Every structure is written in structure tokens, then in C-alpha cells.
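Visitor: Here's my sequence, what's the structure:
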Amino acid sequence: MSHAMAASAAPRDGLSHVTGPTEPPLKNATIPQLLREAVASHGDSEALVFRESGDRLSYRDFARQVDRCAAGFLALGIGKGDRVGVWSPNRLEWVITQFATARIGAILVNINPAYRLSELDYALNKVGCRALVTAQAFKTSDYVGMINELAPELAGSGDGPLSSARLPDLRHVVVMGAKAGPGMIPFEGLLAMATPALIEDLDRIDATLTPRDPINIQFTSGTTGMPKGATLSHFNIVNNARFVTDRINLTAGDRLVIPVPLYHCFGMVMGVLGAVSKGAKMIFPGEAFTPVQTLDAIAAERATVCYGVPTMFVAMLQELDRQHRDLSSLRTGIMAGALCPIEVMKRVNRDMHMHEVTICYGMTETSPVSFQSFTDDPTEKRCETVGRIHPHLEVKVVDADGNIVPVGGKGELCTRGYSVMAGYWGDKAATAAAVTDGWMHTGDLGVLDAEGFCSIVGRVKDMIIRGGENIYPREIEEFLIRHPDVSDVQVFGIPDKTFGEQVCAWIVARPGSSIAPEALRDYCKGQIAHFKVPHHVRIVTDLPMTATGKPQKFVMRDRMVEMLRAEAAQNP
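Guide: Prediction:
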């Protein structure tokens, strides 16, 4: 996209309302079509490198594995519209499953690898997953053990479809690696189910798919309760992947390092689909981010592009200070998930040779990116703003009454265009509350300047961003309130030098009960993801409220910051 196009996206009439360019045109294609085009143009080029497992596949070999997996799903009776969950860190099987489900029109359901029992139970049942593809374990999570704990009858089910009272829709569990529990299928066993006849069926099924079909469900949540399943189509994510990688001038000659998680749009859309749209090579340093693995991968593979959230880049810079690597091959990348401090940006430009790194902003419900900087925007603009609007999108900044505010005014960002989700799975009320006349209400407070650069200045909702993870207080509150000794709870974020924000909980104990902060944290472990477990816990007698009885989180936040500051001064 040229800067002339960017200039055309500036606000007009002094109002905070911008429209993206109409070039390049939208692509009316499915995910299988995107992969076919990559194979046709770049079939012998390396597509995937998983350094931890040693897997390296060309685009042609990758497509063959995808077809075997898709045919395996057909053998299990999985078809168009069925939901298939994937619960795993970054592994080759994840990416194969991503494209195999799309090949047959099944809907991929991304399950956060940090999820624990209650979250897994909720996710599988909310969207009615018919099959689950899972890793055996990751870090402290025993995935197979948790599945058996949720549905112990699975272990004795023998061959054939599973049957579980607690997970009534689930029929098949596919386990990555050689070992699978009783009643479960090894991933290699799934591939072995592919017959020539089933593989032949794939092209016939492919002809029935349309770009507007739902193809992916990603869990997100707001202040109103449990996670909601944002439902995205081929059209949504294929086009967003293209435009994101257009902004960094990605080509088939690029080698992209992806340390960000696949379960998130950053990994699977901006990373995988973006690379496939250009025929670029994807390099996965490990199952999860570590600065050592990521830097080693960049150096060994002569990577040209690297993705990450600011905390990842900070960790990589610290590791570089300890041990030098030759990163001179790097050119560009994407930093997203939180604002980037200017000193970090300058060091990434200088010490990592990423002079063309860009910043992105978006949300899962918009596939995800709406704003992105250009590779040659000034450093200040790439730190203080999230860039300018993407093609084929429209954004306005509105006040509490829905009126568009003047340029420079603060208000809620609303996005309209091809990227807006189909809706929240099985939740018409939540969809209607979030999307009005095609406008997605982001819940983020933004400011547009006269050139169309957008700054994110706060959140209408009280979302916490900890190290790039979006955390929704209401979800944690609803879990903590179940504790028998908890009478009331409020969760909010407080500033943190390492993660940007940390989760803090203020707890009111039930009359006659007492609870220790450590006991409350122990209650969370194994039940909710580690990054949602409150880092700070205060037991209080009451909570600051408005006259109408609404909790004043900003008062709690300010008091907590003061308390921590005073404690730090007493214990230097």
C-alpha cells in the first residue's frame, strides 16, 4: 500500500472517522484455495520449520499432510460445520489441524494451552466440540489427565466414538505424539485413517465451501461474564492475513520467526495465514516463547522477520546483552499486544536490525488487525500510535451517546468492514450488544489525529493486558466468588514493569470466615490459566462503591498502587 493511499485514509471534515483504501482488492477465497495457490507457486520451498521437534516441510509436503489429516477426520465422521477443538502449544500438528479442518469445512476451535479444567469444560460444551486434538502435556498441564478427570468414562470406552455425560458432544480425542490414553487416537493413527477414496473426496467437498462459511472460533470475553466464541470466516482471516503482511512487505523470500502462540490470531492469522498468502517460510523456535530459542532460531535460520509482543522483545534484548548473536539478517516484524516503549523500539531497530518493525492494533472480533504502522513511519509514530487504518475498513471514534467526536477527541473505537466477525457462537444477545449496524464496538478508547494515526488511550471495559494476554476481570471474579469463604470480589489491573499490568484482586470474606491470600491463589491453580491467577491479593472489609452501588475500580487501583509503593519504601 502506498503512502498516497494512506493519506487518503486521513479523517475528513474535522471528525474522527477514517476509511481505508480500496486497493488491493479483497480476495474471495477459502483457506484451502490459499494453500493451493502457495503450493502451485512455491511447492518445493520450505513452508514450516519446527526447530524443537526437527520437523521441516515444503509447501507440497505440508499440503499432503493436510490432506491426510482431513481425510482422517472424514473417516471419523467429521464434516462441514462440525467443531474441532485444538488444545496445544505451538506444534506441527496444530498447523496441520488448522488447514485440515478448513479443507473439509469443519470449524477450528482454538483452546488456550493455559486453560485448566473449568475453562476446558466450558469451551468444549459452549460450542459443542465433536472432536478434540490435544497435546499430551505442556509445562505443568497434563492435558490427557485433565480430559480423563473431566470425563473419566472415556478411559474405559474402548474403540469407537466416545460417550461422556459431562462432554455430551465430544466423540473423538486425538492425541499428538505416539501415546494416547484408552479410547483416544494417536495423531499418526488419525493420518493412517486416510484412504485414497477419502482423499479423492476432498476436492468434491472443497467445491461446496464458500469464503463466507464460518471456519474458526476464538474465545474472548468482556465484562459481562464467561468467554464468548468469536466466529470468523475464511473471508475474514484470509484477507486480514494478506493486508497485515502487505504492510511489512513480506515476500516468498522471507523467513518469518513465530514465537507467538498459534491459538491466538497473532500466531494463526497474522503468522501462519500471512506467510502462506505470500509463500514465505515459517519458523517456530519452540512450543512456547523463550528468548534463547527465539534468538537462536533467528541466527541459525537467517530469519528476516520476527513477531512478538513488547515483553518478548524486552526479554530478547536482555538475552542479547548476555550473549551476542548475529541477527543482521532481520529486516522487519510486528510488535502488537501492548504499546511499545520508545527506548525498546530504538533498541529493536538498532540491536536486532529490525529497522522496519511495525505496530498493530485490533481485536479477535475483527480478525484481528484494524490499524498498523508502515515500515518507514517515524519511530515516535510507531511507539505513540498504532498506525493507520487497514484497507477496506472503516473506523469511527464515538462518545457515550454514539456521536462521532472531533479529530483529537477521545472516544470508543468502532470498526466496520470485511473483518467484523459473524458473531459470538450461540449468543445472539452478546452479538447484538457488540455489533450495531455492522459496527463492532471495540471497548477501547482511542484518539485519531489529522493524519489518521490512531492512539489507544484506555479501555471502556476494564480489560487487563498482562504481557500481551488479554485478561477480563469479570471472568476471574465469577470464578473467585464460588469460593465458600468469599463474599465479594473485584479484580483489576495495576501497573507492572515486567508485564505492563498484573492482576490484582480485592476480596471481602464472608462473615465469620477468614481467608489468606496464598490460599486464594492455591484455589485458582489448576482451575484457571496461570496468567489469570491474581498476582496481588488484598483481603478488605469493604469495597469502594458509587452512590448507586457500582464498584469503583479506579479507586481500588489507585489505593493499591499507593500501598505497594509504601511497602516497597519500607522494604527496599
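Visitor: Could you use CA atoms for every contact and neighbour count after this?
Guide: Fine.
Visitor: Which stretches in the stretch 251-400 of the chain count as helices?
Guide: Ranges of helices within the stretch 251-400 of the chain are 265, 274-278, 291-301, 310-322, 342-351, 379-384, based on DSSP state H, counting those that start in this stretch.
Visitor: swap in the stretch 451-572 of the chain?
Guide: Under DSSP H, counting those that start in this stretch, the stretch 451-572 of the chain gives helices at 473-480, 517-524, 553-570.
Visitor: same deal with the stretch 101-250 of the chain?
Guide: Going by DSSP H, counting those that start in this stretch, the stretch 101-250 of the chain shows helices at 117-127, 143-150, 187-192, 196-206, 234-247.
Visitor: re the thing from before, can you say which of the helices of the stretch 451-572 of the chain is packed in most?
Guide: Across the helices of the stretch 451-572 of the chain, averaging neighbours per residue (mean count of other C-alpha atoms under 10 Å) puts helix 473-480 on top, at a mean of 20.
Visitor: Quick one, which of the helices of the stretch 101-250 of the chain gets closest to residue 37.
Guide: Closest of the helices of the stretch 101-250 of the chain to residue 37 is helix 234-247, at 12.6 Å (criterion: C-alpha to C-alpha).
Visitor: so how far is residue 251 from residue 480?
Guide: 48 Å (C-alpha to C-alpha, to the nearest Å).
Visitor: Mind listing what's buried along stretch 56-70?
Guide: 56-63, 65-70 (16 or more other C-alpha atoms under 10 Å).
Visitor: What of stretch 372-386?
Guide: 372-375, 379, 381-386.
Visitor: structure for this one too, so we can compare:
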Amino acid sequence: MSVSFDTRVSERGLFDALIDARSTYGAKKPILEDQERNPLSYTDLIRAAFALGRKIAGMTSPGERVGIMLPASSGAVVTFFALHAFGRIPTMMNFTAGIRNIKAACELAGVKRVLTSHRFIEQGKLHDIIDALEPITTITYLEDVRQTIGLADKVFAAAAGSFPRRFRAPTKPSDPGVILFTSGSFGAPRGVVLSQANLIANVEQIAAHIPLDPSWVMFNPLPTFHCFGLTGGVLLPLLKGMKAFEYPSPLHVKQIPPLIKDTGAAILFATDTFLNQYARNSEPDELSGLKFIVCGAEKVREETHNLIRDRFGDVPVLEGYGATEASPVIAVNKPTDNRRGTVGGLLPGVETRLEPVEGIPGGKLYVRGPNIMSGYLNADGVMEEPPGGWHDTGDVVEISHDGWIKILGRVKRFAKIGGEMVSLTAAEDIAIAVWPESRHAVIAIPDPKKGERLVLVTDRRGAETGPLLAHAKTIGAPELAVAKKVIKVTEIPVLGTGKTDYVAIMRMVEAEGGRAS
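Guide: Got it, this is the predicted structure:
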């Protein structure tokens, strides 16, 4: 099924889209701010991008893939557009991915230079990453670059700020807009090339799906190396006239709620894990001013929905669904039509098809549209395009007659037990229903008799299988969907994006399997 969408909105480059937004919403409109509380207008942002970009251009080549390793901040946004102003390709480095994955990302993308900051490396204690990257890349610190910006650079930036189309490097909408790396929830990350048209299209699709007010402030604590944080937390507000407030870490659960109130934020981007923690550490008036909250990257628990409702009143939590390969948003609920248990309605312009998966209801979801990636990076330097423009999400879903999606699980997240296909997501849901205030993850391990068996990893201290079996019986779930083995841990590991880290959990099960209850 598909919904009509005007693809002409993406027939321009990203820097031109920023220039157009300045014309639409006003050159002096404050549009970007971070914890330093020094707001930038459209013109400030464009001038800063030209000043910094001119210096970076002197160290790099046109079309070069340049690494950005920075937290969500005004500096990260300026650096992103600085590269675009001079025809370089931002390559966003996930500094939480571990040294092996970060080095692999640089080698895969051919990154010869990584832009970062002394302050960030010091505060994040990331010196080991720098030590690992220095043999294969040049590390450039933005504080050092800014010290070299002189009068001539400022005069250039002022002129370029007044006539940006004359000074910016010409690019095509089909040119790369960013290189990102998938989360690695289930294995090694992959390099994803999103075109400038992909990113702009996704912004326009979101804005066509949910009405947005340019007077709103969008609070983004999610990292810009994650597509949700980049498109939703940076490009969407900047191109649609809303002020973007960038915060460097979603982990600061005590500092974020009062700042949401202080900034007058209307929209918060988060994941279920982080939102639940913000709600528990927030005063009643600190989140109640939000128009709505958008959650992605992981399932929103009923307990989180109820917690927000009970503490902060009518603040809808809109669960959405996406993939890095889709720039990233594929579907999202609406403030006026918020259906719990779904990930929302398909964005306009997204085509879908379902392929049957033996033994599993619904079907595996394939998507196609103007927001679907140019392709994956291959080690040989050749880009692997999605066949026929279709991206295989790997998710098993049901789609309602009006385009609302319910996720049943990932194809990889099903186990075959005694010849029956069992959803690991459904097994997690049983644990969530029994112990809603705890975190749970279910994986499958080989079993010599039944093929596979389920293991529940949980931070619930008194967890045991009895209550799980009892709940499964009351809801009519098969006994096969209940984990018979429980491993208790102090904390469920998550990735920097907030997603459950199933690779780490599998290692925990392998290491602690003998101590399970």
C-alpha cells in the first residue's frame, strides 16, 4: 500500500534547504541552542558553517568523507553544515560503539580525518578511542581550528552569510547527505549512505503527517550519530522553523527534566528507557508543558505510557518506528490518533509489501520511498543499493487497513521450539506485564531436545518462572512463549541509542548460564 507524496520537496540540497528555511522563517529567528545557552539564529548558523567550513576545506578534499565525533550540541550542528557548505560528506562516528566498531567504521567509510573537541574527549574520558584512531586517521580538534579563524575568515563568512547560494559548493540532491552506522543491536554495524534528498524527504514526510508549529522548541538529548537524533532532533526543527535545543547526553536523567521546563520545550525526543527515567526523576511541572513526546528505537512499555499520564497529565507519548536505512522514520503515531501497542501510521510516500514467513503471522516488512537509503557501504568501496528500491526491514508486522503498523518481532527474534515458531518479543512482553518496573530481555540458545530454548535476562531480583507461567495462562499464551531459564543481572545493557544490546546479553548468558535459576 502507499500514500501519495510530492517528491519534488526533496529536489534540492541540504544547505539550500537550510537557506530556504531562513527565507521562510526569518534570518534573525533563534533556531539552535544547547546547554551553553547561546542561541544561534539562521544567519548565525550559516555564517558559522562558512567560517568553520572554510578551515576544514583547507585540510580535506571535495567529496571526502569526514568523521564527526561530537555529542548533540550546537557545535555538532555547525560542523555538519560546515562540511555541506564545502561539499564534504559528514560521517557520524558512534563513540559508544566500542573501539573495534569505531575503527571498522572509519576503515569502511575511508575516513582519513575525524573532527572532535578537547572538551568532549576530556569529559567523556574517550582518550582510548583517540589512541586507537590516531594510527589510521588524523584527529582534528575544533577548539584548535577556531583559534585559527582570523579577520579574513570572518569577512568571508559575513559575505557568504549574506549571499550563501553564491558561496556554497554546488551539490545534487542525490549526493550523499550523511553516512551513518546501524546500531549493531544484533551484530556488526553497517555503513548506510543517505542522500541529501532522502533526509529532506523524511523531514517533509514527518511534517505532512504531524502538524508542527514554528513557535515550538524541540528538546533533543539523543546523539546525532543516531539517525533519530539527526533527522528528528536536528534537521526537522531547523528546516521547519522550530528551535532545536541540543543536549549532549540522554543519560543525565536528573538534569534534563528541569531543563525541558526552563527551555519551554514543546516536543521531546527520547527512547522508552530514557523517558521512563526522566519521568521518575522529574517534578510534576517539569514535563507537563510538553505538547507531546516522540519515542523510537525500542518498544514503549505500558508502564511508561501510564507513568507519563499519571504524573504529567495529557502529554501523549507517540511511539514511532524507523530504520537508519529509511532516514529513519517509517511510521509514527499522531497526537490526535495515538494507538497504544502500535508504532503508528505510515508516513506519506512510504510503500510497503509483506512477505510471508513460515510459521509466523503477519509478514516481513519491505519499504520503498523517497526516504530509503542510497545503499550500504561495502568493503570494496562499491555501494550496495537496495534491490528495486526496496529495503528489507527484517521486522515481522501487521498493517491495518488504514496503514497503522503493529510490530510482532524481528525475523531474527523468533525461535523454533519443538517445531513451533515463538516470538522472543512476546516472551519479553510476558515478563514486562508481570514485572513492569523492571527491565527484561529474552534470547534463544540451542537446545539438544527441542531445537532452541528461551532465556530471560532481567534486573528483577526475585524473578522466577512461576509468575510468568501463571500470566501466560491467564492471557492464553502458549507455555512455549515462557522462558524456562532466568538469569538475574544488576543492569540490562543498552547501546548508546537506548536500544537493548542483544550482543552483550548473549555474552552474559554464555558467561553466566551456569548460575541461572
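Visitor: Let me see the TM-score of these two.
Guide: Once the chains are laid over each other, their TM-score by TM-score structural alignment, normalised by the length of the second structure reads 0.75; 442 aligned residues with a C-alpha RMSD of 3.8 Å.
Visitor: Closest one of the buried residues of stretch 56-70 of the first structure to residue 45 of the first structure?
Guide: Distance to residue 45 of the first structure across these (C-alpha to C-alpha) is lowest for residue 58, with 5.3 Å.
Visitor: ok, and the closest non-adjacent residue to the closest one?
Guide: Nearest-residue entry for residue 58 of the first structure: residue 46, 4.0 Å, with adjacent residues in sequence omitted and distances by C-alpha to C-alpha, 6 or more residues apart in numbering.
Visitor: Now do the contacts for the one you found.
Guide: Taking C-alpha atoms under 8 Å, 6 or more residues apart in numbering, we find residue 46 of the first structure in contact with 56-59, 281.
Visitor: Next step: those residues restricted to helices.
Guide: Those of these mapping onto helices are residue 59, per DSSP state H.
Visitor: which of the contacts of residue 46 of the first structure still touch in the second structure?
Guide: Here is what carries over to the second structure from these, by both residues aligned by TM-score structural alignment, their matches' C-alpha atoms under 8 Å: 56-59, 281.
Visitor: And those residues, which is closest to residue 30 of the first structure?
Guide: For these, the closest approach to residue 30 of the first structure (C-alpha to C-alpha) belongs to residue 59, at 17.0 Å.
Visitor: where do the strands sit along the stretch 1-150 of the first structure?
Guide: Listed in chain order, the strands of the stretch 1-150 of the first structure (DSSP state E, counting those that start in this stretch) span 17-19, 46-50, 55-58, 83-87, 107-111, 129-134.
Visitor: Leaving aside the residues adjacent along the chain, what's closest to the spatially most central residue of the second structure?
Guide: Central residue of the second structure (C-alpha atoms, centre = their mean): residue 228, 3.0 Å from the mean position. Among residues not flanking residue 228 of the second structure along the chain, residue 328 sits closest, at 6.2 Å (C-alpha to C-alpha, 6+ apart).
Visitor: What range does stretch 385-392 of the first structure cover in the second structure?
Guide: Aligned using TM-score structural alignment, stretch 385-392 of the first structure spans residues 342-349 in the second structure.
Visitor: what comes into contact with the matching stretch?
Guide: The set of residues external to stretch 342-349 of the second structure that reach it, using C-alpha under 8 Å, 6+ apart, is 2-6, 205-206, 208-209, 318-321, 329-334, 338, 369-370, 402-407.
Visitor: want to throw the strands of the stretch 1-150 of the first structure into a markdown table with distance to residue 117 of the first structure?
Guide: Converted to a markdown table, the strands of the stretch 1-150 of the first structure look like this (distance: least, C-alpha to C-alpha, whole Å):
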| stretch | distance to residue 117 of the first structure |
| --- | --- |
| strand 17-19 | 43 |
| strand 46-50 | 28 |
| strand 55-58 | 31 |
| strand 83-87 | 12 |
| strand 107-111 | 12 |
| strand 129-134 | 14 |
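Visitor: Indicate which one of those strands is closest to residue 288 of the first structure.
Guide: Residue 288 of the first structure sits nearest to strand 46-50 of all the strands of the stretch 1-150 of the first structure, at 11.5 Å, using C-alpha to C-alpha.
Visitor: mean shift between that closest one and the second structure?
Guide: For strand 46-50 of the first structure, the mean deviation from the second structure after alignment is 1.4 Å (mean C-alpha distance after the TM-score superposition for the first structure).
Visitor: Show me where the stretch 401-517 of the second structure has its strands.
Guide: Taking DSSP E, counting those that start in this stretch as the criterion, the stretch 401-517 of the second structure contains strands spanning 405-410, 414-417, 420-423, 440-447, 451-458, 485-488.
Visitor: Looking at the ones you listed, spot the one closest to residue 287 of the second structure.
Guide: Comparing the strands of the stretch 401-517 of the second structure by their distance to residue 287 of the second structure (C-alpha to C-alpha), the top pick is strand 440-447, with 26.1 Å.
Visitor: Return the distance of the closest one from the chain's centre.
Guide: On the basis of C-alpha atoms, centre = their mean, to the nearest Å, strand 440-447 of the second structure sits 26 Å off its chain's mean C-alpha point.
Visitor: got it, and stretch 424-438 of the first structure?
Guide: Distance, stretch centre to chain centre, for stretch 424-438 of the first structure: 20 Å (C-alpha atoms, centre = their mean).
Visitor: From the contact counts, what lies against the one helix or strand residue 429 of the first structure maps to?
Guide: Using DSSP states H and E, residue 429 of the first structure falls within helix 428-434. Helices and strands touching helix 428-434 of the first structure, by 3 or more C-alpha pairs under 8 Å, 6 or more residues apart in numbering; DSSP states H and E, are strand 423-424, strand 439-448.
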